[in-house]
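Q: Next come a sequence and a model predicted from it.
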Amino acid sequence: MKEMVLASRNKHKLEEIGDILKEFNINIKSLDEVGLGNLEVVEDGETFEENSMKKAVEVMSRINAVVIADDSGLEVDALDNRPGVYSARFAGENATDEDNNKKLIEMLEDEENRKARFVSVISVAFPDGRKFHVRGECVGEIGYEKRGKSGFGYDPLFIVDGYDKTFAELGSDIKNKISHRANALVKLREKLAELL
């Protein structure tokens, strides 16, 4: 296997996954590079596992190549693990990061339990029918106000266990070593080492 396709147009994800899998000498291509730049897979699953596998299988069925897809988001204990798969559209269909953060702060206003985790599920689908997924988590809690300038999404509110800083204060170098996606990518590398 010389190449894989990432079911994403996100250049940052492409670099991150490419970097982690470089030991396998695999060329990672984006949807744009395989002519599927306009493909929109409806993420209607109830779990990160369902959504990421749906993306992987749908893209794989169109191009007959090994496909990697991920789905990720934030789970907050006091909100019964919401926003979960709705993390990007927590405050509505066209919500901005600002809208989502504001809603989260409001919903947790009188809440003492602020435990939360970022989750990343990466699925892989092979043309021969094999498929698997791995799950990575990063545990922390939700702050009372936004702090920090780097990152995106809920990063300014998420205070990582073991650090007294939000993801947005830690910066991408540290975040990329300890994040939910970093943890999932380590498991992905281990699983691919078994299969390849």
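A: All right, it came through fine.
Q: C-alpha from now on. contacts and neighbour counts both.
A: Will do.
Q: quick one: contacts for Gly171?
A: Gly171 is in contact with 150-151, counting by Cα atoms under 8 Å, 6 or more residues apart in numbering.
Q: As a quick check, tell me the outermost residue of this protein.
A: Asp110 (28.6 Å; Cα atoms, centre = their mean).
Q: And that residue, how close does it get to Gly143?
A: According to Cα to Cα, to the nearest Å, Asp110 stands 12 Å off from Gly143.
Q: what about Gly101, which SS state?
A: Residue 101: Asn, not Gly. At Asn101 the chain is in helix, as set by DSSP: H, G, I helix; E, B strand; the rest coil.
Q: let me redo that: Val134
A: strand.
Q: neighbours around it, how many?
A: Around Val134 there are 20 other residues, counting by other Cα atoms under 10 Å.
Q: I'd guessed it sits against Lys187; true?
A: Yes: counting by Cα atoms under 8 Å, Lys187 is a contact partner of Val134 at 6.3 Å.
Q: Neighbours of the spatially closest residue to Ala78 that is not a sequence neighbour, how many?
A: Nearest non-adjacent residue to Ala78, counting by Cα to Cα, 6 or more residues apart in numbering: Asn113, 6.2 Å away. By other Cα under 10 Å, 13 other residues sit near Asn113.
Q: Helices of the chain, start to end?
A: For the chain, applying DSSP state H gives helices covering 11-20, 48-63, 97-107, 167-170, 172-178, 180-195.
Q: What is the shortest one packed up against?
A: Applying 3 or more Cα pairs under 8 Å, 6 or more residues apart in numbering; DSSP states H and E, one finds that helix 167-170 contacts strand 158-160.
Q: can you list the residues that contact the strand it packs on?
A: 116, 138-143, 165-167.
Q: Recalculate using a threshold of 6 Å.
A: 140-142, 165-166 (Cα atoms under 6 Å, 6 or more residues apart in numbering).
Q: Going through these, which ones are buried?
A: Among the contacts of strand 158-160, the ones that count as buried by 16 or more other Cα atoms under 10 Å are 140-142, 165-166.
Q: The residue nearest to the spatial centre of the chain: what's it in contact with?
A: In the chain, the centroid-proximal residue (Cα atoms, centre = their mean) is Ser72; its distance is 3.2 Å. Taking Cα under 6 Å, 6+ apart, we find Ser72 in contact with 119-120.
Q: also this one, for the comparison:
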Amino acid sequence: MSRKFSDGRLVIASHNSGKVREIGELLAPFGVEVVSAGALGLDEPEETGTTFVANAELKAHAAAKAANLPALADDSGLAVDCLGGDPGIYSARWAGPGKDFAAAMALVNDRMGDSPDRRGRFVCALALAWPDGVCETFEGVVEGEMVWPPRGAQGFGYDPMFQPQGHTVTFGEMEPAKKHEMSHRADAFHKLVAACFQR
């Protein structure tokens, strides 16, 4: 049985404004006030985990402890089949210190070379931690394929090169509301909400 969230305020353990906005929109129906780790001046812990779940837990525990509030962390990324699952947990690092995702997408495409296998997926792990150490984790996935050149200016990160299964547009071309309905983050969120939130 998962612990229910009953506090009014929740720290989003991220300094990524796109991610904070997306999570805030998904939690809006529950009347939860969200505040980002960046706005609270919290440090970003070093992500030493070897899986999305481990890194999400690490970030959620660090923020919950530092803010003395429940904290929700997400660790997500792109896993490309012909690259053995890379960039995976290193998805943000491939963009470098300047968070240059145009360069990161070019790197993915270069590494893929002429591979006929363009399959990949976005994976999202969510961890909801309380200051007392309790933590609930959920994982979501959306399957698709890599396209080149990138298309669209919506979304963020690798969205312009990812075309979800059964669609003819990339996440970069898709209306944000449509993406929210079917993304890896939405998949993980449905599981989180079902387990821990009540309308």
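A: Received the coordinates, thanks. Keep in mind that what you see is a predicted model, and the values were worked out from it rather than measured.
Q: What TM-score do the two superposed chains give?
A: Overlay of the two chains. TM-score (TM-score structural alignment, normalised by the length of structure 1): 0.88; 193 aligned residues with a Cα RMSD of 2.1 Å.
Q: hang on, the earlier thing: among the buried ones among the contacts of strand 158-160 of structure 1, which are in strands?
A: 140-142 (DSSP state E).
Q: so which of these comes closest to Asn183 of structure 1?
A: For these, the minimum distance to Asn183 of structure 1 (Cα to Cα) is 14.5 Å, reached by Gly140.
Q: these two touch, right, the closest one and Asp161?
A: Yes: between Gly140 of structure 1 and Asp161 there is a contact at 4.6 Å, judged by Cα atoms under 6 Å.
Q: hang on, the earlier thing: next, format the ones in strands among the buried ones among the contacts of strand 158-160 of structure 1 as JSON lines and append distance to Leu31 of structure 1.
A: Output for these, formatted as JSON lines (distance: Cα to Cα, whole Å):
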{"residue": "Gly140", "distance to Leu31 of structure 1": "33"}
{"residue": "Glu141", "distance to Leu31 of structure 1": "34"}
{"residue": "Ile142", "distance to Leu31 of structure 1": "34"}
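Q: returning to that earlier point: show me what the residue nearest to the centre of structure 1 lines up with in structure 2.
A: The alignment partner of Ser72 of structure 1 in structure 2, by TM-score structural alignment, is Ser76.
Q: Tell me the one of the ones in strands among the buried ones among the contacts of strand 158-160 of structure 1 nearest Ile26 of structure 1?
A: When those are compared against Ile26 of structure 1 (criterion: Cα to Cα), the nearest one is Gly140, at 33.5 Å.
Q: ok, now which ones touch the closest one?
A: Counted by Cα under 6 Å, 6+ apart, Gly140 of structure 1 has contacts 116-117, 159-161.
Q: which position in structure 2 aligns with it?
A: Using TM-score structural alignment, Gly140 of structure 1 lines up with Gly144 in structure 2.
Q: what's the spacing between the spatially closest residue to its match that is not a sequence neighbour and Glu145 of structure 2?
A: Of all residues not flanking Gly144 of structure 2 in the chain, Pro164 sits nearest, at 4.0 Å (Cα to Cα, 6+ apart). Using Cα to Cα, one obtains 6 Å as the distance from Pro164 of structure 2 to Glu145 of structure 2.
Q: residues near the residue nearest to Gly144 of structure 2, how many?
A: With other Cα under 10 Å as criterion, Pro164 of structure 2 counts 23.
Q: Repeat that for Tyr154 of structure 1.
A: 24.
Q: That one -> structure 2?
A: Going residue by residue (TM-score structural alignment), Tyr154 of structure 1 aligns to Tyr158.
Q: ok, that match - contacts?
A: Tyr158 of structure 2 touches nothing, counting by Cα under 6 Å, 6+ apart.
Q: what do you get for the one 10 residues further on?
A: Applying Cα under 6 Å, 6+ apart, one finds that Thr168 of structure 2 lies in contact with no residue.
Q: Per the alignment, it pairs with which residue of structure 1?
A: By TM-score structural alignment, Thr168 of structure 2 lines up with Asp164.
Q: Confirm for me that Ala56 of structure 2 is in contact with Ala71.
A: No: between Ala56 of structure 2 and Ala71 there is no contact under Cα under 6 Å: 10.5 Å.
Q: ok, these two, which is more surrounded?
A: Ala71 (31 against 26).
Q: Give me the spatial nearest neighbour of the more buried one, chain neighbours excluded.
A: Val11 (4.5 Å).
Q: ok, the residue mapped onto Ala106 of structure 2 from structure 1 to Ala95 of structure 1 distance?
A: By TM-score structural alignment, Ala106 of structure 2 lines up with Lys102 in structure 1. Note on Lys102 of structure 1: its distance to Ala95 of structure 1, by Cα to Cα, is 11 Å.
Q: For the aligned partner of the residue nearest to Ala71 of structure 2 in structure 1, give its distance to Gly84 of structure 1.
A: Under the alignment (TM-score structural alignment), Val11 of structure 2 pairs with Val5 in structure 1. The spacing between Val5 of structure 1 and Gly84 of structure 1, counted by Cα to Cα, is 25 Å.
Q: Leu185 is in contact with Gly136 of structure 1, correct?
A: No: the pair Gly136 of structure 1 / Leu185 is not scored as a contact, 7.7 Å apart, by Cα under 6 Å.
Q: Touching, Ala13 of structure 2 and Gly38? I think so.
A: No: with contact defined as Cα under 6 Å, Ala13 of structure 2 does not count as touching Gly38 (7.9 Å).
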